[in-house]
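[1] next come a sequence and a model predicted from it.
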Amino acid sequence: MTNEPAAITDRLATAETGLEIWLWLPLLKLLAEGEPVTIADLATATGRTADEVQAALAAVPDTEYDDEGQIIGQGLTLRPTRHHFEIGGEQLYTWCALDTLIFPQLLDRPGRIESSQREGSTPVRISVDATGVTSVEPRTAVVSLVNPEDLSQIRSAFCNQVHYFASPDEAAPWLERHPEATTIPVAAAFELATALVESMHLDPATVSPDRSGLNGAVCC
């Protein structure tokens, strides 16, 4: 299966992932406030019933919950990962590197990112807003991508392989262990993120709970 960015974008913008835009975007906005989200809050935000919300959440097995059954993560998460993501004054985290470039566009807020592929690797620090990447340190940083056969469990199949590396040289040993993967510059990854946002065919600032005209799914 090809690892061309366009091919990956096409697949992430389909229902293969199980993510529903009518649910996901309101959930992201609620999670961005830095607190767990209840089913009732999400039903109110989407204009759907609690049963519809629970069914849509169940279609994404990787969705994270706290001990009280509140939602704490679906792409954007309150649970620490290697992808530190600060937005609106809240210290949050994401499931993958690409998420950090998607969410500032969906939420229309600038974000600050610090990420490293593993303990001891060189951290990558990025500032980004809805229009593009405003700073990258180091400038040689790249993002890894894969195009797995099965996207039904998007976090394990896709997100867990999408990292920041400080340089192509730093990515090289990982690529040797993952020959199915590729890497692209951060600017190219932002273009890929933009294509994913555009594939939703909606304006994130004016999304409504209307049931028509919303595509299936996007990235984690």
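    Alright, I've got the coordinates. These numbers come from a predicted model, not from an experiment. Numbers count the residues shown, from 1 in each chain.
[2] okay, CA-based contacts and neighbour counts for the rest of this
    Fine.
[3] would you mind measuring the gap between the ends of stretch 73-90?
    End-to-end distance for stretch 73-90, by C-alpha to C-alpha, to the nearest Å: 14 Å.
[4] put this beside the first:
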Amino acid sequence: MTSAHPTQTVAELSQPGGALDLGQGPARLLIRMLRLLAQEDHPIRRDRVLDSIADLGIEHAHAAALLDSWTERDDEGRIVGLGLTHNPTAHQVIIGGARKWTWCAMDTLIFTIVLNAPITVSSTAPESGTVVRLQVSPSGITVADPVEAAVTQRVPARGQSDFSTKTAIWGSFCHHSFFFLNRIEAEHWAAGRDDIATLSIEDGFDAARDMAAALTRYEKDHADE
């Protein structure tokens, strides 16, 4: 797939009413958990979760059900991961001096915008095991090593995006989004797939900006709270 068509498809996913429009309550809850995961050096305690739900004014049972479905937990029931995670993956990030990981490559680009913070990325490509290193900021890619790096993103057909559980999210998007040393390596990995977009790092960031806008859409309505 070329970079033009996939970017348009991501824009469709991100538009109001699109698959990435989670709705006001779920979107704001996701962003609050992302910020807590980024800010704290340990998993999110239950009391912090309850305070966040109350502060956002979301109906408790609905919010709790969403988080039960979406999040990784430890043995104490604390939230370990929701896109950003304390559990190691192929995508290591440094945010505010702290090491964490993300569920997929595109998350690293999306979260620098959502969190409004620079992120250092070290991501391992599947099959080859090569490492792509990036410095990203809310305004774009500041360093890419190698400069020819590419990123993949699944662009499912209508009705094939599933955000009901973390396992569904992994299957719909995360297990298909990786950084590669170049477009050739990425296209070799995605050979035979018609639902994988292969993007340059710059085009990937543009797509991430659309996806971040879908998540933060409702934050603007509450900016003065």
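    Sure thing, it's come through. On a predicted model such as this, the values are computed, not experimentally measured, just so you know.
[5] what's the TM-score here?
    Overlay of the two chains. TM-score (TM-score structural alignment, normalised by the length of the first structure): 0.82; 204 aligned residues with a C-alpha RMSD of 2.5 Å.
[6] alignment lookup: residue 179 of the second structure to the first structure.
    Correspondence of residue 179 of the second structure to the first structure, assessed by TM-score structural alignment: residue 164.
[7] quick one: contacts for that match?
    If you count contacts by C-alpha atoms under 8 Å, 6 or more residues apart in numbering, residue 164 of the first structure has them with 97, 115-117, 124, 141-144.
[8] neighbour-wise, which one of the residues you listed leads?
    For the contacts of residue 164 of the first structure, neighbours were counted using other C-alpha atoms under 10 Å, and residue 97 has the most, 31 neighbours in all.
[9] nearest residue to that residue in space, please, no chain neighbours.
    Excluding its sequence neighbours, the residue lying closest to residue 97 of the first structure (C-alpha to C-alpha, 6 or more residues apart in numbering) is residue 163, at 5.1 Å.
[10] residue contacts, the one you found?
    Residues counted as contacts of residue 163 of the first structure (C-alpha under 8 Å, 6+ apart) are 96-98, 116-117, 143-145.
[11] can you tell me which of those are in helices?
    Counting by DSSP state H, the members of the contacts of residue 163 of the first structure that fall within helices are 97-98.
[12] tell me which two of the contacts of residue 163 of the first structure sit farthest apart.
    Distances among the contacts of residue 163 of the first structure were taken as C-alpha to C-alpha; the most separated pair is 116 and 145, at 15.1 Å.
[13] quick one on the thing from earlier: what about the contacts of residue 164 of the first structure, which are in strands?
    When strands are assigned by DSSP state E, the members of the contacts of residue 164 of the first structure inside them are 115, 124, 142-144.
[14] relative to residue 136 of the first structure, which of these is nearest.
    When these are compared for distance to residue 136 of the first structure (C-alpha to C-alpha), residue 124 wins out at 7.4 Å.
[15] thinking that closest one is in contact with residue 139, fair?
    No. Between residue 124 of the first structure and residue 139 no contact is recorded; they are 9.0 Å apart, counting by C-alpha atoms under 8 Å.
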